[in-house]
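Asker: Just a sequence and a predicted model for now, questions to come.
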Amino acid sequence: MKVEDFRRLALGILVCVAIFGGIFMLARFLQIHQIRTLKWIPILMTCVGFYFAARINRKTKLPALLLLLVGLFAFVPLRFFYIPFVFVLILCAVLALLLSRKEISIKIRSLFLISLFGIFGYFLFSQPLIIRKKGFSVDEMGNLHNVNVLWDFRESSPIKLPQYMFKNIKGKEVQLSDFEGKNIYVTFWATWCGPCMAEKPKLEEIKEMFKNNENLIFIDISLDANRSAWEKYVSEKNPAGIQLNSTNDRQTRETFQIAGIPHNIVISKDGYYKSFSRPSKITENQLEMLKNPEKLENYVKTTVKYFKE
């Protein structure tokens, strides 16, 4: 390749990453709820970013054009880069790159464009689109206040716990369904997360409060990719409850729809779960839910409601 080709490729990657950042910041500005869990956002970034990167590289030979896929690594810090979703992003990137190639017939490029719209549309409407308004809040029952729900086509039913493996301190595989028959308060956290560490004293205080309650167990799940950092913390601090570690941070976030950590859920005896307040935000009424299995089950089985006020 010529020097000019490298320059165009480098510019294409820079433009691609800039478009990623612009769309992400626009989504934040629009106050879209839980943008890190919405798969259509990185798909939109990919389609737009790689299309314009390809336009810049119209004179670049087709095989060399694939070097632009390096731009996908910009999704790593945004936590959109995980298997198997990354294969969807690669497909969209390749289709977007090929749209600008005149050596490909218009009919074929039209099929590529229709495919991109189909993929984007599927993911766009498969998840709710909720806009936060001024005064946005989440009440004790997990309901959202001061929001505009543009659409939500999901079934209004409780969420069943997925089959998903974690590892304990001894390296043994454990899944949350192994504790079926008990109510569970789960904390997703990491040693590198400042807000997570700030919650630890209150979390341990609540664990102490429930140490004689046989119906409720506490499970802390670390998202540390550096397992040794987690092991060191557990060894030095000896926290109460069951300590587990995720072997795939991004896959765990996607599976449990975690927008950010610390993140807490409660699980009913029969294996359904729902988001719950972090330790420092737990109210007296929520403490009563944790004490009373029937109240906790009612909370978990009650679907989230949306309020515009």
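Answerer: Sure, I can see it.
Asker: hey, let's count contacts and neighbours off CA atoms from now on
Answerer: Fine.
Asker: Would you check that residue 147 makes contact with residue 132?
Answerer: Yes - judged on C-alpha atoms under 8 Å, residue 147 makes contact with residue 132 at a distance of 4.6 Å.
Asker: ok, then the element right after the helix or strand containing residue 220?
Answerer: Using DSSP states H and E, residue 220 sits within strand 216-222. For strand 216-222, the following helix or strand on the C-terminal side (DSSP H and E) is helix 227-237.
Asker: Please point out which parts of that next one sit buried.
Answerer: 230-231 (16 or more other C-alpha atoms under 10 Å).
Asker: Tell me the first helix or strand C-terminal of it.
Answerer: Next helix or strand after helix 227-237 toward the C-terminus (DSSP H and E): strand 242-245.
Asker: ok, structure two:
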Amino acid sequence: MFRPVCKIVPLLLLLFFSLSANLVAAGTSKAGPPRVGQLAPDFTLKDVKGRSYTLSELRGKVVLVNFWATWCPPCRAEMPSMEKLSAMLSNDDFVLLAINAEEDALDIVQEYLQESPHSFPVLLDGETAVQQQYGVYAFPETFIIRRDGIIADHVIGAIDWTGPKVLNLIKFLING
């Protein structure tokens, strides 16, 4: 009876340490989505005209990164206020990037932009890599990024981007 226990205990210990190591590795291999106060993950995406935009190249400016989809009614509803915000702050150090997170959506997005043109860049994340990098799970979802690349605010859902609270925050970040 002593021999089987001697063989089982080392196997159980080996199994325990193996599972523990895998759990620790799984917990530390991915930092998770970025949070307010953390550096915004860098990305490079192309707009509907093929021009590349890299977030880190916009350092020194306040950047609003909005994830949206053409099939999303709240996304469409907030676009006019985003257009107004972009126009209001066009002479300031402010950039608005609207990231469409639909697979193979170039034609759909171009059709949408013909109906509702925008002055700000509309980027394509057809493989949803940036959406996943930012942990976006709802549309619209927006990150406001300070001049130094740190996330200042994170908004889930549609809002009026010309409302006093958000407008004051963005102006403070621009002037501050």
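Answerer: Cool, the structure landed. The shown structure was predicted, so the numbers you read here are calculated from the model rather than taken from an experiment.
Asker: ok, back up a step: how about the strand holding residue 220 of structure 1, which residues of structure 2 does it hit?
Answerer: Aligned by TM-score structural alignment, strand 216-222 of structure 1 corresponds to residues 94-100 of structure 2.
Asker: can you tell me the mean distance of the matching stretch from structure 1 after alignment?
Answerer: Between stretch 94-100 of structure 2 and the corresponding residues of structure 1, superposition yields a mean separation of 1.2 Å, by mean C-alpha distance after the TM-score superposition for structure 1.
Asker: Can you tell me what sits against that stretch?
Answerer: Where contact means C-alpha atoms under 8 Å, 6 or more residues apart in numbering, the residues beyond stretch 94-100 of structure 2 that reach it are 61-70, 86, 109, 120-126, 174.
Asker: Which members of those are classed as buried?
Answerer: Here, 16+ other C-alpha under 10 Å leaves 61-70, 86, 109, 121-126, 174 buried among the contacts of stretch 94-100 of structure 2.
Asker: how about the helices in structure 2?
Answerer: With helices called from DSSP state H, structure 2 shows them at 2-29, 73-88, 106-115, 129-133, 164-175.
Asker: Which parts of the stretch 1-150 of structure 1 are helices?
Answerer: 3-29, 40-56, 62-65, 85-98, 106-126 (DSSP state H, counting those that start in this stretch).
Asker: Which one, of those helices, ends up nearest to residue 236 of structure 1?
Answerer: helix 85-98 (36.4 Å; C-alpha to C-alpha).
Asker: Where in structure 2 does that closest one align, residue-wise?
Answerer: Helix 85-98 of structure 1 maps onto no residues of structure 2, going by TM-score structural alignment.
Asker: can you pull the buried residues of that helix?
Answerer: Of the residues in helix 85-98 of structure 1, 86, 89, 91-98 count as buried by neighbour count, 16+ other C-alpha under 10 Å.
Asker: How about stretch 262-278 of structure 1?
Answerer: 262-269, 271-278.
Asker: Would you point out the most distant pair within those residues?
Answerer: For the buried residues of stretch 262-278 of structure 1, and using C-alpha to C-alpha, no pair is farther apart than 262 and 269, which are 23.0 Å apart.
Asker: And for the counterpart of residue 198 of structure 1 in structure 2, the neighbour number?
Answerer: Residue pairing (TM-score structural alignment): residue 198 of structure 1 is matched to residue 77 of structure 2. Per other C-alpha atoms under 10 Å, the neighbour tally for residue 77 of structure 2 reads 13.
Asker: Same question for residue 281 of structure 1.
Answerer: 12.
Asker: In structure 1, spot the strand with the most residues.
Answerer: Longest strand in structure 1 by number of residues (criterion: DSSP state E): strand 129-138.
Asker: For that strand, list every residue counted as buried.
Answerer: 129-133.
Asker: That one vs helix 3-29, what angle?
Answerer: Calculated by axes from the mean of the first three to the mean of the last three C-alpha atoms, to 10 degrees, strand 129-138 of structure 1 forms an angle of 50 degrees with helix 3-29.
Asker: helices or strands up against strand 129-138 of structure 1?
Answerer: Counting contacts by 3 or more C-alpha pairs under 8 Å, 6 or more residues apart in numbering; DSSP states H and E, strand 129-138 of structure 1 packs against strand 144-151.
Asker: separation between the spatially most central residue of structure 2 and residue 147 of structure 2?
Answerer: Centroid-nearest residue in structure 2: residue 134, 4.0 Å away (criterion: C-alpha atoms, centre = their mean). Distance, residue 134 of structure 2 to residue 147 of structure 2, using C-alpha to C-alpha, to the nearest Å: 18 Å.
Asker: And for residue 77 of structure 2?
Answerer: 28 Å.
Asker: do the same with residue 18 of structure 2
Answerer: With C-alpha to C-alpha as the criterion, residue 18 of structure 2 and residue 147 of structure 2 are 44 Å apart.
Asker: Also residue 87 of structure 2?
Answerer: Relative to residue 147 of structure 2, residue 87 of structure 2 is positioned 19 Å away (C-alpha to C-alpha).
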